[in-house]
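Task: produce atomic coordinates for the following.
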Amino acid sequence: MPLKIDLKPNERLIIGNAAIRNGDRRASFVLETNTKFLRESEIITESEADTPCKKLYVLLQVIYLVDETFEAENGFTALATQIMEAAPSMAPRIAAIHECMTSGEQYRALKLGRELIAYERELLARVAPAAEEALQA
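So this is what the prediction gives:
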């Protein structure tokens, strides 16, 4: 089934192994074959990965986009284990991501990865005021 993609001016897109940047006007095109792609809004670069869950998401991107995923999968497992030990409430979310990966639903795993980052942000927002109070006491 063809997929129509609309790009904003200067928006980036990864299709397979190619990184594409749109020009200075909106553009629209149709992907007529089944291929892996990520829009700029879905991409987190290694330099932007400043939290454990963002680093986990970078590994999910690699697993989704490349053919040889052995190293990325091992990295995912190691980091996921560390995250679950530090924050056990993340375990069900990480288990759901792993389930998607093992069933071949890597794009769905990415979506769940973005939800995990949002959950991490919520946890950090709850911890920050308590840490500030403790420092002032």
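
okay, CA-based contacts and neighbour counts for the rest of this
Noted.

what sits against the most centrally placed residue in the chain?
Note on the chain: the residue nearest the mean C-alpha position is Y57, at 3.4 Å, using Cα atoms, centre = their mean. By Cα atoms under 8 Å, 6 or more residues apart in numbering, the residues touching Y57 are 44, 110, 113-114.

quick one, longest helix in this structure?
helix 106-136 (DSSP state H).

chain center to that one: distance?
With Cα atoms, centre = their mean, to the nearest Å as the basis, helix 106-136 stands 14 Å off its chain's centre.

give the contact list for G23.
Here G23 is in contact with 9-11 (Cα under 8 Å, 6+ apart).

got the buried residues for stretch 81-88?
83-84 (16 or more other Cα atoms under 10 Å).

Check stretch 66-74 too.
Residues of stretch 66-74 classed as buried by neighbour count (16+ other Cα under 10 Å): 72-73.

end to end, how far does that stretch reach?
Distance across stretch 66-74, first residue to last, is 14 Å (Cα to Cα, to the nearest Å).

and for comparison, fold this next one:
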Amino acid sequence: MAALILELKQGESLLLRGAVIRFKTRTRMELSTQERFLFGKQVMAGAEAVSPVQKLYYALQQAYIGPDGASQHALAEARALIAGQIPSAPPAIREALAALLVSIEDGPGLEALKYARQIIRLEALPAESEIQPVQRGGVKNS
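Predicted structure coming up:
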């Protein structure tokens, strides 16, 4: 496997196996083995997770990069959050949540985190906006 070079800015965090690594200076690092990690804007702190969809993203994040025991608990929490939001969500968000639920059937992955970030953006749109469901590769707005 070829090494992956990551460049992180001062103050950014890297989550690796449940450990939070915060960079005090701009850093280039090489990851030479395959491992699940998140960095930069992909990382959401627990205190930032205030809306239901943000809490969902945080649970998926913990399921993706957390230790094995905590990962299963976080994945169960994410499924419960999705199930609780689907009935009352607007149609476009409901469809996106259903797609997210399908994407985590085999466990959390980067695809699930991308869906969750897209749903966060949909949630932030004004209620009167005409929005279309989440598409692979991005959110479409009319």
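
before we move on, back to that, aligned to the residue nearest to the centre of the first structure, what sits in the second structure?
By TM-score structural alignment, Y57 of the first structure lines up with Y57 in the second structure.

now the contacts of G23 of the first structure: which count as buried?
E11.

sorry, back to before: mark which of the contacts of Y57 of the first structure are buried, thanks.
Buried among those by 16+ other Cα under 10 Å: 110, 113-114.

one step back: from the contacts of Y57 of the first structure, which is closest to F70 of the first structure?
For the contacts of Y57 of the first structure, the minimum distance to F70 of the first structure (Cα to Cα) is 17.3 Å, reached by L110.

Please work out the angle formed by the directions of the host helix or strand of the residue nearest to the centre of the first structure and helix 106-136.
Using DSSP states H and E, the element containing Y57 of the first structure is helix 52-65. Here helix 52-65 of the first structure runs at 170 degrees with respect to helix 106-136, directions being taken by axes from the mean of the first three to the mean of the last three Cα atoms, to 10 degrees.

how big's the offset between helix 52-65 of the first structure and the second structure?
Average distance, helix 52-65 of the first structure versus aligned residues of the second structure after superposition (mean Cα distance after the TM-score superposition for the first structure): 0.6 Å.

On the C-terminal side of the top helix by length along the second structure, identify the next helix or strand.
Ranked by number of residues, the top helix in the second structure under DSSP H is helix 68-85. As assigned by DSSP H and E, the chain's next helix or strand after helix 68-85 of the second structure is helix 91-103.

list the helices and strands that next one packs on?
If contacts are counted by 3 or more Cα pairs under 8 Å, 6 or more residues apart in numbering; DSSP states H and E, helix 91-103 of the second structure sits against helix 68-85, helix 110-124.

what angle do it and helix 68-85 make?
Regarding helix 91-103 of the second structure and helix 68-85, their directions subtend 150 degrees when assessed with the same axes, to 10 degrees.

Buried by neighbour count: which residues of helix 91-103 of the second structure qualify?
92-97, 99-101, 103.

what residues are up against R12 of the first structure?
So R12 of the first structure contacts 19-22, 39-40 (Cα under 8 Å, 6+ apart).

can we see that at 6 Å?
By Cα atoms under 6 Å, 6 or more residues apart in numbering, R12 of the first structure lies in contact with 20-21, 40.

same question, Y115 of the second structure
Y115 of the second structure neighbours (Cα under 6 Å, 6+ apart): none.

What lines up with it in the first structure?
By TM-score structural alignment, Y115 of the second structure lines up with L112.

go on, G84 of the second structure?
Residue pairing (TM-score structural alignment): G84 of the second structure is matched to Q82 of the first structure.

same check, this time on E105 of the second structure
Aligned partner of E105 of the second structure by TM-score structural alignment: T102.

In contact with its match, which residues?
Counting by Cα under 6 Å, 6+ apart, T102 of the first structure has no contacts.

Many thanks, I have nothing further to ask.
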